[in-house]
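Asker: no sequence on hand, only this structure:
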């Protein structure tokens, strides 16, 4: 992982950028972007490392914008891990709103729908087809 600054981290696998996360303090917003096909164990490792980075840099994330428009493949097993292990801890720390920019990949779309079903009331989750709509929605959510 490469720390750009205290509000930006990038993840690389075999020298290829596969994810990055940026934090906007004024909005309490984390923007997470994923790229390409990524093995499930790499995704879990990325979430763990980004969580550690966020905690070390005192991020107070209330909102997330997750851009998976450039991801390929399914991530069903990741959904179960997120809902069981990761997201409840975020909610305990004040996380309330999520905007997801969906992929055009069929299997990714199915996994996003599965994730929405698993979340079911844990926090407010909206799915969008383009980044600008997702961004406009997430920044209007209260802090």
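Answerer: Everything's here; your move. Model, not experiment: these values are computed from the prediction.
Asker: please count neighbours and contacts with C-alpha atoms only from this point.
Answerer: Noted.
Asker: ok, which stretches of the protein are helices?
Answerer: Along the chain, counting by DSSP state H, helices occupy 40-56, 76-81, 87-92, 106-119, 131-139.
Asker: packing partners of the last one?
Answerer: It refers to helix 131-139. strand 63-72, strand 97-101 (3 or more CA pairs under 8 Å, 6 or more residues apart in numbering; DSSP states H and E).
Asker: distance to residue 23 and mean neighbour count added to the ones you listed, as JSON lines?
Answerer: Formatted as JSON lines, the helices and strands packed on helix 131-139 follow (distance: least, CA to CA, whole Å; neighbours: other CA atoms under 10 Å):
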{"stretch": "strand 63-72", "distance to residue 23": "9", "mean neighbour count": "23"}
{"stretch": "strand 97-101", "distance to residue 23": "14", "mean neighbour count": "24"}
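Asker: correct me, but residue 141 touches residue 97?
Answerer: Yes - if you go by CA atoms under 8 Å, residue 141 and residue 97 touch, sitting 7.3 Å apart.
Asker: of all the helices and strands packed on helix 131-139, which lies closest to residue 15?
Answerer: Closest approach to residue 15 among the helices and strands packed on helix 131-139 is made by strand 63-72 (17.1 Å; CA to CA).
Asker: how about stretch 72-88: buried residues?
Answerer: By neighbour count on 16 or more other CA atoms under 10 Å, the buried set for stretch 72-88 is 72, 73, 74, 75, 76, 78, 79, 82, 83, 86, 87, 88.
Asker: presented hereafter is structure B, for comparison with structure A:
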């Protein structure tokens, strides 16, 4: 993953204080990389999704690499919220493609497959079993649009 040239943005904890996600980004590619950990619940997925909306307001990332390699759990109760609340907002902020790395956990995979089916009607999304393949695909997406003056972060 060194080829991604990722810069850390921080982590978000779960209810017990353990790392739930690690957030990294590549400003040149306008990529947000979200690496998940632990047994996920719907509440935790919504929490991270809301935090990603806050990041999107300032960063306007175009590409999302969502890596659930180290996660388990069934979060399917959040699928409608993700499709009808989160997705329109994140797309309005500039998201235009998602590379999605499967968890090895079957319950998580079932929720991920349903998420994939819901999202693919709105924007390009691809499922992967490993992060290098996901990176290869996401970097072939069209280059991000140049930021306008209003989109550039204030110093």
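Answerer: Good, I have the coordinates. Remember, it's a predicted structure, so these values are computed and weren't measured experimentally.
Asker: on that earlier part again, any chance of TSV for the helices of structure 1, columns distance to residue 24 of structure 1?
Answerer: Shown next, in TSV, are those (distance: least, CA to CA, whole Å):
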stretch	distance to residue 24 of structure 1
helix 40-56	12
helix 76-81	25
helix 87-92	17
helix 106-119	24
helix 131-139	10
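Asker: next, format the helices and strands packed on helix 131-139 of structure 1 as CSV and append distance to residue 27 of structure 1.
Answerer: Putting those into CSV (distance: least, CA to CA, whole Å) gives the following:
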stretch, distance to residue 27 of structure 1
strand 63-72, 8
strand 97-101, 12
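Asker: of those strands, which is nearest residue 111 of structure 1?
Answerer: Judged by CA to CA, the one of these that comes nearest to residue 111 of structure 1 is strand 63-72, at 10.7 Å.
Asker: separation between residue 35 of structure 1 and residue 137 of structure 1?
Answerer: Computed with CA to CA, to the nearest Å, the distance linking residue 35 of structure 1 and residue 137 of structure 1 is 22 Å.
Asker: brain fart, residue 109 of structure 1
Answerer: According to CA to CA, residue 109 of structure 1 stands 20 Å off from residue 137 of structure 1.
Asker: those two: which has the busier surroundings?
Answerer: Taking neighbours as other CA atoms under 10 Å, residue 109 of structure 1 and residue 137 compare with residue 109 leading, 19 against 16.
Asker: which residue comes closest to that one once chain neighbours are left out?
Answerer: Of all residues not flanking residue 109 of structure 1 in the chain, residue 103 sits nearest, at 6.1 Å (CA to CA, 6 or more residues apart in numbering).
Asker: got it, and residue 10 of structure 2?
Answerer: Closest to residue 10 of structure 2 by CA to CA, 6+ apart is residue 23, at 5.5 Å.
Asker: which ones are touching the residue nearest to residue 130 of structure 2 when sequence neighbours are not counted?
Answerer: Spatially, and ignoring its direct neighbours in sequence, residue 130 of structure 2 is nearest to residue 101 (6.0 Å; CA to CA, 6+ apart). Contact analysis of residue 101 of structure 2 by CA atoms under 8 Å, 6 or more residues apart in numbering lists 65, 66, 67, 68, 69, 127, 128, 129, 130, 131, 134.
Asker: do that again at 6 Å, thanks
Answerer: Contacts for residue 101 of structure 2 (CA atoms under 6 Å, 6 or more residues apart in numbering) come out as 67, 68, 127, 128, 129, 130.
Asker: residues near the last one, how many?
Answerer: The criterion is other CA under 10 Å. On that basis, residue 130 of structure 2 has 15 neighbouring residues.
Asker: for the helices of structure 1, which one sits closest to residue 3 of structure 1?
Answerer: Set against residue 3 of structure 1 and scored by CA to CA, the helices of structure 1 come closest in helix 40-56, at 8.7 Å.
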